[in-house]
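Student: My questions concern the predicted model and sequence given below.
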Amino acid sequence: MNVNIEKVVLQNAPLNAQYISNKIQKEILSIYSTKVRKRIRDEIGVDGKFCILVDEALDDSKKEQMAIIISDICKVLGKHNLLVSNMRGQGYDGASNMSGEWSGLQELFLNDCPYAYYIHCFAHRLQLALNGAAKEIISWGTRFPYETVELISLSSALDPHDAFKWFNIDDICTLAEKFYLLDFTTTELHALNQQLGFYKIDMDNIQAFKNIDSILILLERLIETKLAETYYLIDRLIHLVLTISVSIATTERAFSCMRLIKNLLQNKIADEFLADCMLLHIERELADNIDNESIISDFDAVKTRRVQLI
């Protein structure tokens, strides 16, 4: 479908270098996916805070596949130089091996980083609650741990909805001091309190912040108006709050993609090939912005070729 590539492949290519073998196609696909992963990593930044989402599903070959939205999780994080100490959120379903308080994955991460708060996927919670209500055995205390409720409740003080209706300086300061103490020094916590007073005045008077209904849009406006530099502590706290994941729907979408690629007719696709295909499909906006020249350059750099791909 690419005119420039069509000129040099298939019948227009030398017979000893048509580059249409499975091995070559997988090499090119791997180069593409590596570049997409690097762009995702670059978006996080050198010392950026992040949240991980993990879920599993059976593919059409009855093999368990794991989706990690950013197999050995620490190995994946280490490969992309993502430190566990910078993790600020975890999102899984209710499986005991993932969410267990004593030996689950969330607890293992909490041992290394106490600020990697675990949120049980709200979609799964709703399903559990509805099932429980139907059986009249619902237990809200176990469905919604107190710490989770408090974290989300305090975070709502940053919500710009209804002209910052829930804005509360004490709640925001408590949020930073109790849940993100590692990210703020004592001096910064005092400075945060002062910033919040001036911040609210600007939010009420600057037109760009009128009728905002999400924290994400609020963050975008702060960056656009360069007020993120003025209120850098609030900007930092908003970034941290945005790592809280209330749903693992992103991983569910990954599995929907998986079933399009690895179906009954193509159920022997190897894991690495499957992962590369899924990544390029899910992150196609990033993939579309990668220029062909950089792919060709990396392809030629892998090893000496009979004929250079041009």
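Tutor: Looks like it came in fine. All values reported here derive from a predicted model rather than from experimental measurement.
Student: make it CA atoms for all contacts and neighbour counts henceforth
Tutor: OK.
Student: Where does residue 235 sit: helix, strand or coil?
Tutor: At residue 235 the chain is in helix, as set by DSSP: H, G, I helix; E, B strand; the rest coil.
Student: Next one for the comparison:
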Amino acid sequence: MDKYLIKKPRTQDSSLVQDSSPSSKRSRVDFNLENLPSNPRLRQKISSYHPNNHDEIRRHYLGKGPFEWYETRNWLEYSIAKDAAFCFYCYLFRKDVGKQGGGDTFVTKGFRLWNQLRKLDSHVGGVNSAHNQAVKKSEDLQKEKQHIQSVLVKQSNQDKAEYRIQLNAIVDCVRFLLFRGLAFCGHDESQGSSDKGNFLEHLQFLGDHNESINEVMQNTWKNCKLTHPDIQKDMVNAIAHETSKAIIEDLGNGFFSILVNESRDISVKEQMALVLRYVNKQGIIIERFLGIVHVASTTALSLKCAIEGLLCKHNLSLSRLRGQGYDGASNMQGDINGLKTLILKENKSAFYVHCFAHQLQLTLVAVAKNHINIADFFYVVSNLITVVGGSYLENGVRRSGQGLNQETNLKRPGDTRWRSYYGTILNLILIFSAVADVLEIIEEDGLSDQKVEAQSIMRSILSFEFVFALHLMKNILGITNELSITLQKKNQDIVNAMDLVKVSKRPRHNTQQNTNLHHYRVELFYTVNTDLLICMACLNPSNSFVAFDKEKLIHLAKFYPYDFPGTDILALDFQLQNFIFDMRNNDLFLELQGVSELVEKLVSTRKHETYPLVYLLVKLALTLPVATATVEKSFSAMKYIKNELRNRMGDQWMNDCLVVYIEKDIACNIDNETIMQRFQKMKNRRRQL
């Protein structure tokens, strides 16, 4: 056999020979569908992936649609970083050979000849151009009946009807479990098991109460794995995708702000949640949960990369960002390398607003620590909860004169959740005598260390100073409790939030005496005194637009140079004159109490079309965030979805469940047919609808 082989020289590196051979296999790029970049600047060529994966990747991109597309040319994509335009369909289907249709200009290099826009039309070309052939291929790929899989597997109309019934039942089961945050799988999913899990048991319940579903389930193909966990995850992903798609469509091409926070889940993985805040087409302030992603670290740069990735995943760009809302962490609000600073370097109009509710909480903490008696009071409360709370759990009873086996209401408060202090103080006042009884029991029956601690706490809580501080803090926190709740409403606007803080202040009297109560009432809050917020206050329609100031509003528009170029500033001047005259002479606008009411009334009366620049200015003011309560609620939902029994949930699986669970009001309005069609297009299915 040696005479038929050509031996390579021993001195030659075999790896170099293999690489230089034209017949060697091209290295292929590994991929994860959920991590495929949407930004055309970051995408790999389709040909760089394995040929067996080309159609799967194309379907994924077609499901998401073009990145930053334009209504007049729905094939055109734009990359801000490259300042270049790309063709969505040519990227997906254009061959690597030849220069028809502009070569690589609209695929990898990008079109930058903005003074020669006619070339965009020449790129489209005639009926048989490379571009139109790519569009035709995209349409064919999305038609299930033209897939080879559909041709090979012949299905009768009855098979399709039965498949639709089965798929529809599975969608209903998945919806039911997702909306309630229930687990899907059981410990034993075999046929005769009594613990199959919520999904299989609920599917069986539907079959038992619906003859057509039961018949289909009994007669289905034995190798049809529609109850497999992978199918369940695909279905949840389809619902989550359609839910997110509905949110993005509601946002449209409008501006938005982001609310961001990070927290650890039950498996001690750092997660970052992101919420969008925007004004929808009806003029209503909306805050929607976009997603949660695992971050390797909580550095500002790592969080920024995660934010950009999540926005790109939904075809959103930082260029449309007009506000940032975080808590007071240094990695968020740092002036040098903080997250808000990194984003501001790329987008000067993405103004940062410190969470108002968080400012309130931090201010209360700081003020309390400046008073030694109040600081000592909270120290005693903390020790009290540790000792008494533990004894409740151990003994299981408390003697309050209202019966036994009652659960404790004393919960440990936290510095960043100041409202929890208010609830703890109220409950302590209500069950004060029962707490004293428990301390007496510990003094008599507890261990030596517990006896000493209980005795010390008993002396403290029975003192005049403690009781006085208890009722004092109840009154002080009562002042701020309603404000804290109001600030965290989703439809709260920043102008009204500033007014609420002013209302909660008390006028300072000229007196040398400065009691604790006066100090708390007078110096409890502080506001951010910037030109931006001062100018926004001029939009308040209360008292017949008494705060209106045209010059300040023009100054406000100059904070957004990309949205109000020089010519628009001139037009805004005249538009504001007509606007204020119209508003003050229109009975429909005389009783408005806030900027949020103003924008809704402008839309309902179609005045937003008459004064488009003023309407844009109002929307920008409403887009600025007020509080991060929506993000914090998403973390509460995360702990419910991913708990101790489900601590091994994958990141994508958890994200999909959270999107549907948190935004169930949107998900419940998506019909089953839309979800099933999305499920079918995710990958090749053996059965077709």
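Tutor: Now that the structure is in, tell me what you want to look at. Computed from a predicted structure; not experimentally measured.
Student: Work out the TM-score between the chains.
Tutor: After superposition, the two chains reach a TM-score (TM-score structural alignment, normalised by the length of structure 1) of 0.89; 301 aligned residues with a Cα RMSD of 2.4 Å.
Student: what about the helices in the stretch 451-600 of structure 2?
Tutor: 464-487, 494-504, 516-522, 531-536, 542-545, 550-557, 566-584, 595-604 (DSSP state H, counting those that start in this stretch).
Student: Give me the range in structure 1 that stretch 449-467 of structure 2 lines up against.
Tutor: Following TM-score structural alignment, stretch 449-467 of structure 2 has no partner segment in structure 1.
Student: what's that stretch in contact with?
Tutor: Residues from elsewhere that reach stretch 449-467 of structure 2, judged by Cα atoms under 8 Å, 6 or more residues apart in numbering: 373, 377, 380, 383-384, 387, 436, 439-440, 442-445.
Student: got it, and stretch 293-310 of structure 1?
Tutor: With Cα under 8 Å, 6+ apart as the criterion, stretch 293-310 of structure 1 contacts 8, 16-17, 27-28, 31-32.
Student: Translate residue 235 of structure 1 into the numbering of structure 2.
Tutor: Aligned by TM-score structural alignment, residue 235 of structure 1 pairs with residue 615 of structure 2.
Student: Quick check: residue 203 of structure 2 touching residue 170?
Tutor: Yes: the criterion here is Cα atoms under 8 Å, and residue 203 of structure 2 meets it with residue 170 at 7.0 Å.
Student: on that earlier part again, could you dump the helices of the stretch 451-600 of structure 2 into CSV and include mean neighbour count and distance to residue 134 of structure 2?
Tutor: What follows is the helices of the stretch 451-600 of structure 2, written out as CSV (neighbours: other Cα atoms under 10 Å; distance: least, Cα to Cα, whole Å):
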stretch, mean neighbour count, distance to residue 134 of structure 2
helix 464-487, 17, 51
helix 494-504, 17, 48
helix 516-522, 16, 68
helix 531-536, 18, 48
helix 542-545, 17, 55
helix 550-557, 19, 43
helix 566-584, 15, 40
helix 595-604, 20, 40
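Student: Quick one: closest of those to residue 18 of structure 2.
Tutor: helix 566-584 (61.1 Å; Cα to Cα).
Student: Residue 535 of structure 2: what's it in contact with?
Tutor: Counted by Cα under 8 Å, 6+ apart, residue 535 of structure 2 has contacts 552-553, 555-556.
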